[in-house]
Each structure stands twice: as structure tokens, then as C-alpha cells.
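1. Need coordinates for the below:
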Amino acid sequence: MLIGCHLTIARGYKKAAELALDIGANVFQFFSRNPRGSSNRELDLEDVEGMREILRKHDFGPLLAHAPYIINLASHKDKTYGMAKRILKEDYKRANEISIPYFNFHPGNHVGMGVEYGIQRIIDALNEIITGNETTMILLETMSGKGTEIGRNFQELKAIIGGVKYDELVGVCLDTCHVYSAGYDIVGDLDGVLEEFDEIVGLERLKAIHLNDSMIEFDSNKDRHARLGEGTIGLDAIKNIINHPLLKDLPFYLETPNELEGYKKEIELLKELRD
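-> Have a look, this model is predicted:
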């Protein structure tokens, strides 16, 4: 089972890998830079190699870099849009340089300009950023649908992917809290949700799972993560998700509201729930 959580790289990539080992993880996710700012640290290649050595030695699964929250590739404001493209381009390039398999981002908010407008802005940006020579796959995250978010349904994800020239480098990260809040009943009809995803997007595009419970009721269009078993999704549904034949071999990344000890306990719990 490939299971881990979100870890900070503020003290370095090697330290993050060591922390992952300490809590029983064999994958992890990290922000590509300050999640709520534009600052970025200089790359230390010795530190990166230290991380790689740990990953090789302990047979880690794919790492996932997460773009900062501040970027909005659907924005109509030139300054906001330009900054988002610059950050995504820089961080995607770095992810490729250090061989991170997946780079995830929130598609964006059209802020009243309309879904079609926002989707086209995202497509245009990705076509500037992806050259076709990369090895890192960009993942669109499924969103809860609050406000003017794009990515609230599978059709919107399909529209983005369909407009990207090098679409073989674009996949999807499914967030369990987000899709449940967006109205996809992964508790009562997981098979049906996956069938719909396959028909619209294609299961071959699904590369990662953000595994979270939800503080909010089904179809609320709100994004509030809960610890596993403490929300409206519940442990029975979580168990079904991690053991589902179409999902069980994917990497699962916890984004629950926890410190390291909490993540360690959830990883242990998931291992017990695994068939």
C-alpha cells in the first residue's frame, strides 16, 4: 500500500524523507514553495540526492509536489495570471529537474467571468508551460465547487485536458473530501462515481488520491477536511476506497488536519483497514 501525508520541506528534502520514514509512510506530498506566498528557496542538489538515497533504499512510491494556493490560472487579471504562470512554470521545471513524478495544482477560479473563459485561460497557460519534453505529470485536482472554482465536476477536468497539446502529461488527483462536497457520492455509490469518471475523463488519467474525511455534509460545495473517521465520509467508506480494485494501487496522500503524530496514527489505521 502506498500511503503518506503532506510534509514540509522547510528543513530540506532529505529531512522530509526521514520524517516520512519515522511515521511509517512510503510516499509523501510537499508544497513546491511557500503555499501562500511567492517566495522559493534555492535548490540544494546535495540535499535532493540525500532524499533520493532514502527513497531508493526504502522503496518509496511516487512523490507529489503541490503548487501554492495563491496561483490562479483562470484569472482575468493580467498581473494575477502572469504571476500564476511564472510560478507554475518555475516549479514544474524544478519538479522535472529533481525527478518528482507528479505536480498537482488547483485549477483556479474564474471570478465571475464564466466557466468556459476560466477553462480556456487554464488551457492557454498549460500550453505555454508544458513543452512535451518533461517527465513530470501535471495533475488537476478535483475541487469542492465553492464560489467560482473550476474543477468541481469531471466534465470541467475533461475540457481542460482536451485542450492541452501534450495531454499525455496531464492527469488527475482525486480529493475524497472535495468530490464528496461536490456531489459525488463516494460513500453510497463509489462504483458509480468511478464509472462516471472513467466514462468522462478515463481512469487511466487518475494518478493520485488525496485521502481526507469531510467536516461538511454531502453536496455542500464547501472544503473542510476532517481526520479519518471524524467526518461525514466515515471509516467504512475510507476502507472501501483504499481497498477498491480500481484504486488500491494508487498512492494515497493524507491532507487531514494533523501534526506528525496524528498522521502516524492514521497511517497505522489505514494499514489495519487494508484487506
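
2. Please count neighbours and contacts with C-alpha atoms only from this point.
-> Fine.

3. For the residue nearest to Ala84 when sequence neighbours are not counted, the count of nearby residues, please.
-> Spatial nearest neighbour of Ala84, excluding adjacent residues (Cα to Cα, 6 or more residues apart in numbering): Ile71 at 4.5 Å. For Ile71, the neighbour count with other Cα atoms under 10 Å is 26.

4. to compare against the first, here's another:
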Amino acid sequence: MLTIGCHLSVAKGFLAMAKDAVSIDANTFQFFTRNPRGGKAKAIDPADMAAFHEFAATHGITRILAHAPYTLNPCSKNPETREFARTTLADDLVRMEETPGQFYNMHPGSHTGQGADTGIEMITDALNEVLHADQTTTLLLETMAGKGSEVGRTFEEIARIIDGVKLPDHVGVCLDTCHIWDAGYDIAGDLDGVVREFDQVIGLDRLKAIHLNDSLNPCGAHKDRHTRIGEGHIGFEALSAVTKHPALRDLPFYLETPNDKLSGWGEEIAALRAVWENE
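-> The predicted structure follows:
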């Protein structure tokens, strides 16, 4: 079965997110751990969490993906920003143990003019501070589009971060289709080649989740502007092929496409499921 969902609001609670997912035929979902543009995290409600676990088990939701706030930047030249990133990462990884065995996704960070080498070193240092051998959560580094001073614009940069982590078994990768397209990886014209390159540089065993997004930009634009599936330069056929690829089809997929209502994601999920299930 295709495991696919969208980004939902944790402000409503875990049970509400799970119910919203089921209402659009999703069997997974993504959520921000806290305000995406700030640092405040909502307290976890034990009753809501217990109800979520019961509902999820009944409706086949076994995989969820948490997303760190956009303000998290462990390789900023600003010491206060780096400290916020470390503190937030540590706190989020503790909170994630309320949903054992799940994924926590983060943008690696922006080196803010210090250079990619320095950025990679700072990110690795931060991860080595917050990762613990007894955690059940797998931290995922997201592939980036390469705008500005983003780190993680190439598979090689992601691999270098992982290579420096002392507990590599707790680290994986979330591949964003819009981001890698904008970074110059032609998943529409040579998906097999991109998958092969990922395997050679990082290893497919590290790939744990996929953000499935179309792009408003041509390949290699280094911008990062998501659009609905089939309404961008990547196209429906190419993105559907991503969900069906033998090396990718069993991974969870998460839509981060611009929709004002749940029904919009429901339409995208239905279209992708129809093709996937007819294979």
C-alpha cells in the first residue's frame, strides 16, 4: 500500500491530526514540533496522546514525521542562533519519545557566509551533542535546493554530515523532490540515475522518507518554491514515477504542496493512489 500523507497542524492535537489524515485517505502525516517561525512548543497532552495511539493503531497509521522549526540553524555565525538550535533539537528529541520509533526531520542549516565546510562541521558537532544511544527516534537530514548559503544542496554535503556523526544509526535522510530538482538533480529525465547516485554517495539504506512536491522552477534553479503535484516543472507523471520506483515505493511520502483545504491534499493523494495501485 502507498504510504502517503500531508502536513497537518499539531495545534489541534495528535488525535485531531490523525482523524484529518484518515478523512482524506492518508495513512501518515507530518507536523511541526512547534511554531515553525519561533521557538515555543505546545505542551503534550497525555490524554490526547493515548487517544492518538489507539486511533492510529485502529486506522493503520504506523509512521509519522515530525518537522523541526525553520528557525533552527545549528551552523549560523550567530552563537545565540546556534544555541537555540541545540536546545530545540535536544528538547524535541525528548518529546519525540512520546511517539517511539518515529522520524524527526530538519533542514541542515545555512552557513551564513562561513562556507560549507564550516557549516558541515558545526552541524555535525550539534548532532553529536543531542543524539543519544538510547533514543528510538531517527533524525532525518533534508535535502535542500541550494538557495543562499544552505548546507545540504548536494548528496555529498549530506553524506559528509552523516560521516561525522558518532551515532550514525540514529541518522537518515528525507529527500525533497522539489529541493533536489531545484538543486539540479533531474528526477523527471533520469530518475534511475538520481536514485543510483544517491545510493552511491549516501546509501539507499539511509533514505527514510520523501517530501513529494512539484516545483515552480526549472531544474537547477536553486530557489525552492513548491507547487501542487502536476502543476509545476517536474510534473505529475514524473512524481508518480517517484512513488512507484522499486527503490522508493515502500517509503512514506509527505505532500508539502500549497492547499488551502484538506480536500486539496485529498485530491492529490487520490490521483497518486490511483496510478500506484494500478501498477
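
5. Tell me how the two chains score on TM-score.
-> Once superposed, chain against chain, the TM-score is 0.99 (TM-score structural alignment, normalised by the length of structure 1); 275 aligned residues with a Cα RMSD of 0.8 Å.

6. how near is the residue nearest to Ala84 of structure 1 to Phe197 of structure 1?
-> As defined by Cα to Cα, to the nearest Å, Ile71 of structure 1 lies at a distance of 26 Å from Phe197 of structure 1.

7. Repeat that for Gly231 of structure 1.
-> 24 Å.

8. do the same with Ala17 of structure 1
-> 32 Å.

9. Same drill for those two, tell me which one is more crowded.
-> Ala17 (23 against 18).

10. Can you show me the strands along the stretch 151-279 of structure 2?
-> For the stretch 151-279 of structure 2, applying DSSP state E, counting those that start in this stretch gives strands covering 171-176, 207-212, 214-215, 226-227, 253-255.

11. Of all those, which one is nearest Ala90 of structure 2?
-> strand 171-176 (14.4 Å; Cα to Cα).

12. close enough to count as contact, the residue nearest to Ala84 of structure 1 and Met83?
-> Yes - judged on Cα atoms under 8 Å, Ile71 of structure 1 makes contact with Met83 at a distance of 7.3 Å.

13. Next, the contact list for Lys77 of structure 1, please.
-> By Cα atoms under 8 Å, 6 or more residues apart in numbering, no residues touch Lys77 of structure 1.

14. Gly112 of structure 1 corresponds to which position in structure 2?
-> The equivalent of Gly112 of structure 1 in structure 2 is Gly113 (alignment by TM-score structural alignment).

15. Check the gap between that match and Lys77 of structure 2 for me.
-> For Gly113 of structure 2, the distance to Lys77 of structure 2 (Cα to Cα) stands at 8 Å.

16. Of these two, which one has the most company?
-> The neighbour comparison of Gly113 of structure 2 against Lys77 (other Cα under 10 Å) goes to Lys77, with 17 against 13.

17. residues near the nearest residue to that one once chain neighbours are set aside, how many?
-> In this structure, Lys77 of structure 2 finds its nearest non-sequential neighbour in Thr112, 6.2 Å apart by Cα to Cα, 6+ apart. As a burial measure, Thr112 of structure 2 scores 17 neighbours (other Cα under 10 Å).

18. I'd guessed Ile61 of structure 2 sits against Ala21; true?
-> No - judged on Cα under 8 Å, Ile61 of structure 2 makes no contact with Ala21 at a distance of 9.1 Å.

19. Those two - which one has more neighbours?
-> Neighbour tally, Ile61 of structure 2 and Ala21, criterion other Cα under 10 Å: the higher count belongs to Ala21, 25 against 19.

20. Enumerate every residue touching Thr62 of structure 2.
-> Contacts for Thr62 of structure 2 (Cα under 8 Å, 6+ apart) come out as Asn27, Thr28, Ala56.

21. pretty sure the first one is touching Ala21, no?
-> Yes - using Cα under 8 Å, Asn27 of structure 2 is in contact with Ala21, at 6.5 Å.
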